[in-house]
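S.K.: got a predicted model here, sequence first, then my questions.
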Amino acid sequence: MLCLAISRSWRGSYVGRIGTMDEDKKYQLTKDAVDRLKEKLAYLEGEGRQQVIDQIATARAHGDLSENAEYHAAKDQQGFQESEVRKIKHMLENLEIVEAEDDGVAGPGKLVTIRHPGEEAETYLLGMREEKTGQYAILTPESPIGQAIVGHAEGEKVVAKAPAGDVPVEIVEVTTP
């Protein structure tokens, strides 16, 4: 499915962003992340949508729409929110719920502590952006380092194939959140 998001910038020209939603991709998320997505979707389709409609109506009442920055900002917000609704629905329709097992092997939904040679160890939550709760930075399984460590156990050393070259990584610890 190809998505095209077009909005009108404040100067009046149209700007667009093209992205794809891979029909066959399964999104691996924990139950907590799925629950947060469902809450966000309910808000965007309910109260959030109504707030934007009210903002558009208020801005429209101010007169000439061609010079009305408030109106264009509200329309941009509406476009962004509707894009988010489509994205979340697509994710929920193509979902694989994962449960992080405490087996010491790096995988989605787990906390991984990694170290690059000569640097301090850093802990990340391995998973999609939607897993983020604020406590840990996210390391996606699709990223070069994420791809390199998924399926490997703590104590192993792997090499990530990054655009700037090979990146050696030591998996220090793998735990469940």
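M.R.: In hand now; what should we look at?
S.K.: from now on I want contacts and neighbour counts done on CA atoms only, so please keep to that.
M.R.: Noted.
S.K.: what residues does the helix or strand encompassing Q50 touch?
M.R.: If you go by DSSP states H and E, Q50 is part of helix 47-60. Residues outside helix 47-60 that contact it (CA atoms under 8 Å, 6 or more residues apart in numbering): Y43, N68, E70, Y71, A74, K75, Q77, Q78, Q81.
S.K.: then this one, side by side with the first:
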Amino acid sequence: MAEDKIYLLTQDAYDEMRKELEHRQGPLREEIVQKISAARAEGDLSENGGYHAAREAQAKNEGRINELIVKLRDSKIITPPEAGTVGNGTLVTLKIGSMEGKYLVGSHDLSIATSEQIISPQSPIGQAVMDHHTGDTVTYTAPTGREIQATIVDAQPYKAQQSQ
């Protein structure tokens, strides 16, 4: 029996998925149907590259529509923790060695609403920073086996306009 999966999304990510679904079910679906009809009108379908490309685009679009429907149906809107605390939906600035970078903590599904790099809460670095605070230094084991220290420079609840 498959385990039901809950998708943790910020309101921004949920709204972006909803917009994508509407586009795919409406204008994009109609555009693909028109391409299929135009290619069909050309005659022999066995060697009609345009027809086969349009049917492939249709299959991909319908697959993504089904994926979006499931994710929206099974999603839970998360509220990021207060400023200064790292959790799902937090835009965190980390300093690792001499390098500093901003990351959004959450599932890759959040990438629909941001251009920020995503850190999964289940990744080694994600597990290390979760529930910690600005100014904390955490240690995690990288996939290479090396111990790495990261300092949390800043942690803010994510808002879509931050990444634009």
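M.R.: Received it, and whenever you're ready, just let me know what you need. Quick caveat: nothing in here was measured; it's all calculated off a predicted structure.
S.K.: what does the TM-score come to for these two?
M.R.: Once superposed, chain against chain, the TM-score is 0.81 (TM-score structural alignment, normalised by the length of the second structure); 156 aligned residues with a CA RMSD of 2.2 Å.
S.K.: before we move on, the earlier item: show me which of the contacts of helix 47-60 of the first structure is closest to A33 of the first structure.
M.R.: For those, the residue nearest A33 of the first structure by CA to CA is Y43; the value is 15.3 Å.
S.K.: is it true that the closest one lies in a strand?
M.R.: No. Applying DSSP: H, G, I helix; E, B strand; the rest coil, one finds Y43 of the first structure to be helix, outside a strand.
S.K.: in the second structure, which strand has the most residues?
M.R.: Longest strand in the second structure, counting residues (DSSP state E): strand 147-157.
S.K.: and that strand, what does it pack against?
M.R.: Judged by 3 or more CA pairs under 8 Å, 6 or more residues apart in numbering; DSSP states H and E, the packing partners of strand 147-157 of the second structure are strand 90-96, strand 137-141.
S.K.: helices along the first structure, start to end?
M.R.: Using DSSP state H, the helices of the first structure run over 31-45, 47-60, 69-93, 144-149.
S.K.: could those go into a markdown table alongside mean neighbour count and distance to A100 of the first structure?
M.R.: A markdown table is the format used below for the helices of the first structure (neighbours: other CA atoms under 10 Å; distance: least, CA to CA, whole Å):
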| stretch | mean neighbour count | distance to A100 of the first structure |
| --- | --- | --- |
| helix 31-45 | 16 | 10 |
| helix 47-60 | 16 | 32 |
| helix 69-93 | 17 | 19 |
| helix 144-149 | 20 | 15 |
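S.K.: those: which one's closest to G104 of the first structure?
M.R.: Set against G104 of the first structure and scored by CA to CA, the helices of the first structure come closest in helix 144-149, at 11.7 Å.
S.K.: how big's the offset between that closest one and the second structure?
M.R.: With the two structures superposed, helix 144-149 of the first structure lies on average 2.5 Å from its match in the second structure, counting by mean CA distance after the TM-score superposition for the first structure.
S.K.: in the second structure, what range does that helix match?
M.R.: Aligning helix 144-149 of the first structure against the second structure (TM-score structural alignment) gives residues 124-129.
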